[in-house]
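Q: Next comes the sequence, and after it the predicted model I'd like to discuss.
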Amino acid sequence: MRTLAIVGSGPAGFYTAEAALKAFGDAVRIDIIDRLPTPYGLIRAGVAPDHQSIKAVSRRYDQVATDPRVRFLGHVSIGTDVSVEELTAIYDDVVLAVGAPLDRPLGVPGEDLPGVIGSAAFVGWYNGHPDFKDLAPPLSAEEAVVVGNGNVAIDCARILAKTVCELQDSDIVNHALDPLSRSAVTRIHVLGRRGPHQASFTLKEVGELGELERATPIVRPGDFPPAESDAALETGQRRVVEVLRRFAAEGPDAAKPVTVSLDFFRRPLRVLGTDRVEGIEVMKTRVDESGQAVDTGETEIIPCGLVVAAIGYRTSAIPGVPFDDKAGRFVNVDGLISPGLWCVGWARRGPSGTIGTNRPDGFALVERIAATESAKGRTGRAGIDALLKARGVTIASFEDWQKIDAMEISRARAGAPREKIVELTELRKVFAD
């Protein structure tokens, strides 16, 4: 019997478990370990609350989690409750699927001022992640800046721009919806170092900016290269640029009080303020022949009371596991860290690709695992159960999660799918008895 521990219950973890079930059949037992008592990782706490169709992928993960060959061990912290070294002694193979939950820092003076928030924290706040329930982003200023030109930056800007009615049927938590309903923010700037041709938005994300009830997307016409140059773009990027050109041609809608300005060719130089954020100084840039952003020497200041840095993520380092600090991921060769220890998803390749990208990644990793030495006779479930019991660790099972799920659904406001429980003390009451 092959024993497999997967650390992390997000998309990468569940796709890896699905692949292992298919590869090993009845000859495998899988434990999916997570530090939170709630599964699904990025699906639950990272996907925008108004993108419920994307979150529906969790139903597929349910089929994996309820397979008798699989267990969910929630509320187990790696490095505190059990070490990676101990896991590799208990299981034949250990896969780190912990994602990249940490924000990449802006790396400019003033980034430590109150009011500068990483996108992982901001997204976690409005998505009900227990780590960020007390964030309280400053929403009293009229202007906010989001640094980044990817989908996460668009998500943050869109949530700031939407009305309560637009968010009512999402699973945004009430502790975020209430202050957002009182927000004074009416001008949102989304900064990108390069231009429309290099933006990393997907068509769906950028298109949604044109459908907001009270907000208008603004793009400067002068930020575009000649229209004939669009023909050289790949189809997806060309369609994104078409939408951006439409925004530029239409200009602001005087009937809408909020603007979302896509400020291309701007990179942050420093955050301004004394006791809190008061503005951000940016360098104007241009794109050279190689497609890289270069400084023009011209700067400008954007007044603001909130800065959200959405410029990428990093994996959390784990004691005893080689870590590439520059790349923000574990040191590995095609997913192999050391004999019996593997990584997958963002923990392997860094924060790139979509949720679906993790499926082929997980299946490819299991192929490599299957090609290595077969079962080593490790204790597996019996071993981890005995160790955690001896240390007084209370495990949240998948059945416990189903109870939490039912509670959240029952607490939902009108039209919403759920109201997430964000207090760990309250969550523990479900499985601590």
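A: Received, thanks.
Q: going forward, measure contacts and count neighbours with C-alpha atoms only.
A: Will do.
Q: Which residue ranges of the stretch 101-250 of the chain form helices?
A: Ranges of helices in the stretch 101-250 of the chain, per DSSP state H, counting those that start in this stretch, are 119-127, 151-161, 164-167, 174-181, 203-208, 235-250.
Q: Give me the contact list for the fifth one.
A: Contacts of helix 203-208 from elsewhere in the structure, counted by C-alpha atoms under 8 Å, 6 or more residues apart in numbering, are 151, 154-155, 236-237, 239-240, 243-244.
Q: neighbours of His51, just the number please.
A: By other C-alpha atoms under 10 Å, the residues close to His51 number 12.
Q: try Gly115
A: Neighbour tally, Gly115, other C-alpha under 10 Å: 23.
Q: again with the one 3 residues further on
A: When neighbours are defined as other C-alpha under 10 Å, Gly118 has 24 of them.
Q: do Leu233 as well
A: 13.
Q: Leaving out the residues flanking it, which one is nearest to it?
A: His197 (7.7 Å; C-alpha to C-alpha, 6 or more residues apart in numbering).
Q: looking at the protein, which residue ends up farthest from its center?
A: Distance to the chain centre peaks in the chain at Gly377, reaching 36.7 Å (criterion: C-alpha atoms, centre = their mean).
Q: For the closest residue to Val70 other than its chain neighbours, list the residues it contacts.
A: Nearest residue to Val70 in three dimensions, chain neighbours excluded: Ile30, at 4.8 Å (C-alpha to C-alpha, 6+ apart). Taking C-alpha under 8 Å, 6+ apart, we find Ile30 in contact with 3-6, 17, 69-71.
Q: likewise Pro37?
A: 73-75, 395-397, 401, 427-428.
Q: Neighbour-wise, give me the winner out of those residues.
A: Counting neighbours by other C-alpha under 10 Å, Leu73 comes out on top of the contacts of Pro37 with 27 neighbours.
Q: Can you tell me what sits against the one helix or strand it maps to?
A: Take DSSP states H and E as the rule and Leu73 turns out to sit in strand 70-73. Under the contact criterion C-alpha under 8 Å, 6+ apart, strand 70-73 has outside partners 29-34, 37, 64-65, 395-398.
Q: Spit out the contact partners of the residue positioned nearest the centre of the chain.
A: Nearest to the geometric centre of the chain sits Gly46, at 3.9 Å (C-alpha atoms, centre = their mean). Contact partners of Gly46, counting by C-alpha under 8 Å, 6+ apart, are 120, 123-124, 127.
Q: Got another one to weigh against that:
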Amino acid sequence: MRIAVFGSGPTGFYATDHLFKAAGVTVEVDLYDRLPTPYGLVRGGVAPDHQKIKSVTRAYERTAQNPRFRFYGGVEFGSDIRLADVRRHYHAVIYCVGAQVDRAMRIPGESLGRSHAATEFVAWYNGHPDYRDREFDLSQESVAVVGVGNVAVDVCRVLARSVDELKTTDIADYALEQLAESRIREIHMLGRRGPAQAAFSNPEIKELGELEGADIRVFEEEAALDAVSQEWVDSGADRSAPRKVEILQQYAADERSGKSRTLTVRFLVSPVELIAGEDGAVTRVKLVKNELYRNERGTVRPRATDHFEDLAAGLGISVPLVKRGPTGVIGTNKADALETVRVLLEDVAAGKHWEPESPSAESAERFVAERAPTYFSFADWKALDALEVARGKAEGRPRVKFVSVEEMQAAIR
């Protein structure tokens, strides 16, 4: 069987590995990506100060060493290659393109200047070619980050880090330069539900209390559990919740040490409007206080009260949910990939697959070279990887990234 996989992030590699290990069928996989570089969010989404997480790419490299594997980077589905082309060369296709666009919050003022989706900011500081030219006004003193998952924690942590902490990471050089000039002093992370239901992991929230240049603040009244949350915690619905609440309540009791920045973690508040200042861009966020209740399925949900407050914030970054896009960890994708491969192989066993005209690796490679002559092979990526690591070594950093496709192609040439 010859399978095309579009998207070379974690799910793409996990799906490829499952296909290679499938019993009773020999599979060749051609893994495509719109960018010349593989690894998706491991390269473009994992925070630069979390290098240990990026070591997962070693497993992906082992998958790529299989002689039945080929990588075609810099090849875009829908323009360079279309579905009709795929059908001529492959028995089946798997799409692993992820959730690339955030869902809107759907509140007034969301389209104002200085209002951004977390996807843009995360990709910007990670040097994603599509986002390297985005602009974020870091001259503001206060920023509101909507969401309390791990992505929101990453955003807050990068904003709160000192330049000395960041310059030992693989953050994009242009982002490092701009963050070094940041005037942000107040960071507000806003959660709709209570502390027990916060989506961040315990290690992530604990790390926020260990920042070199920022104090963490939690309001005692928001860290306290109401009856609904206490019942939910006691039920054991989330085994990490008791420790999470303990950490947050300790933060609420701690005295601040006078660091240059303050990160305030809020609960039971939702933004209902972004309010413009005289320059026409965001200067304030109108918040509504929430209360918790259980719906007909027993799920703990927030609902608005009639209590409002205004929060001064000249920059807004939101992390709205898109399916499971910003939830879970990298390994969560492994189960998703396995389920997809299982269903695909069931179809193959039932004879439900394409009958391609030219099902050979050589014919597919000739076709790709014709449509996208500057494509990156995995060997090209490894050469680029070595160059980035060498550039980083000279500065005491894990790597210094090439942040445009043109730079990548020129480096390989």
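A: Structure's in. What do you need? Only a predicted model underlies this, so the values are computations on that prediction, with no experimental measurement involved.
Q: circling back: out of the helices of the stretch 101-250 of the first structure, flag the one nearest Val282 of the first structure.
A: Comparing those against Val282 of the first structure with C-alpha to C-alpha, the closest turns out to be helix 151-161 (17.0 Å).
Q: do you know how far Gly207 of the first structure is from Ser53 of the first structure?
A: In this view, Gly207 of the first structure and Ser53 of the first structure are 16 Å apart by C-alpha to C-alpha, to the nearest Å.
Q: And those two? Which one has more around it.
A: Legend: neighbour count by other C-alpha under 10 Å for Gly207 of the first structure and Ser53, higher for Gly207 (17 against 8).
Q: which residue lines up with the more buried one in the second structure?
A: By TM-score structural alignment, Gly207 of the first structure lines up with Lys206 in the second structure.
Q: Check Asn358 of the first structure too.
A: Aligned partner of Asn358 of the first structure by TM-score structural alignment: Asn333.
Q: and the longest strand for the first structure?
A: Secondary structure assigned by DSSP state E gives strand 293-303 as the longest strand of the first structure.
Q: How many neighbouring residues does the residue lying closest to Arg294 of the second structure once chain neighbours are set aside have?
A: Distances taken as C-alpha to C-alpha, 6+ apart put Val300 closest to Arg294 of the second structure, at 4.6 Å, once the chain neighbours are dropped. Neighbour count for Val300 of the second structure, taken as other C-alpha under 10 Å: 16.
Q: So Val300 of the second structure sits against Glu231, correct?
A: No. With contact defined as C-alpha atoms under 8 Å, Val300 of the second structure does not count as touching Glu231 (10.2 Å).
Q: Spit out the contact partners of the residue nearest to Arg294 of the second structure.
A: By C-alpha under 8 Å, 6+ apart, the contact list for Val300 of the second structure reads 228-229, 232, 292-294.
Q: hang on, the earlier thing: filter the contacts of strand 70-73 of the first structure down to the ones in strands?
A: Applying DSSP E to those, the entries found in strands are 29-33.
Q: Show me what Glu395 of the second structure lines up with in the first structure.
A: Under the alignment (TM-score structural alignment), Glu395 of the second structure pairs with Ala414 in the first structure.
Q: wait, what's in contact with its match?
A: 168-169.
Q: Helix or strand: which one has it?
A: Here Ala414 of the first structure, judged by DSSP H and E, is contained in no helix and no strand.
Q: Do you have the strands of the second structure handy? List them.
A: For the second structure, strands defined by DSSP E occupy the ranges 2-6, 28-33, 69-73, 92-95, 115-117, 142-146, 186-190, 214-218, 261-266, 269-276, 282-294, 300-312, 315-318.
Q: Please identify which of those is closest to Arg399 of the second structure.
A: Comparing the strands of the second structure under C-alpha to C-alpha, the one sitting nearest is strand 69-73, at 20.1 Å.
Q: average distance between that closest one and the first structure?
A: Taken over the aligned residues, the distance from strand 69-73 of the second structure to the first structure averages 0.4 Å (mean C-alpha distance after the TM-score superposition for the first structure).
Q: Read off where that strand ends up in the first structure.
A: Using TM-score structural alignment, strand 69-73 of the second structure pairs with 70-74 in the first structure.
Q: related to what we said a few turns ago, please spell out the ChimeraX selection for the buried subset of the contacts of Val300 of the second structure.
A: Applying 16 or more other C-alpha atoms under 10 Å to the contacts of Val300 of the second structure leaves a buried subset, and the ChimeraX line that selects it is:
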select :229,232,292
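Q: Ile184 of the second structure contacts Ser142, doesn't it?
A: Yes. Counting by C-alpha under 8 Å, Ile184 of the second structure touches Ser142, with 5.6 Å between them.
Q: Show me what counts as buried in stretch 146-164 of the first structure.
A: Across stretch 146-164 of the first structure, burial judged by 16+ other C-alpha under 10 Å covers 146-163.
Q: Which part of the second structure matches that stretch?
A: By TM-score structural alignment, stretch 146-164 of the first structure lines up with residues 145-163 in the second structure.
Q: and Ala152 of the second structure, what is it in contact with?
A: The contact partners of Ala152 of the second structure, taken as C-alpha under 8 Å, 6+ apart, are 118, 145-146, 189, 319.
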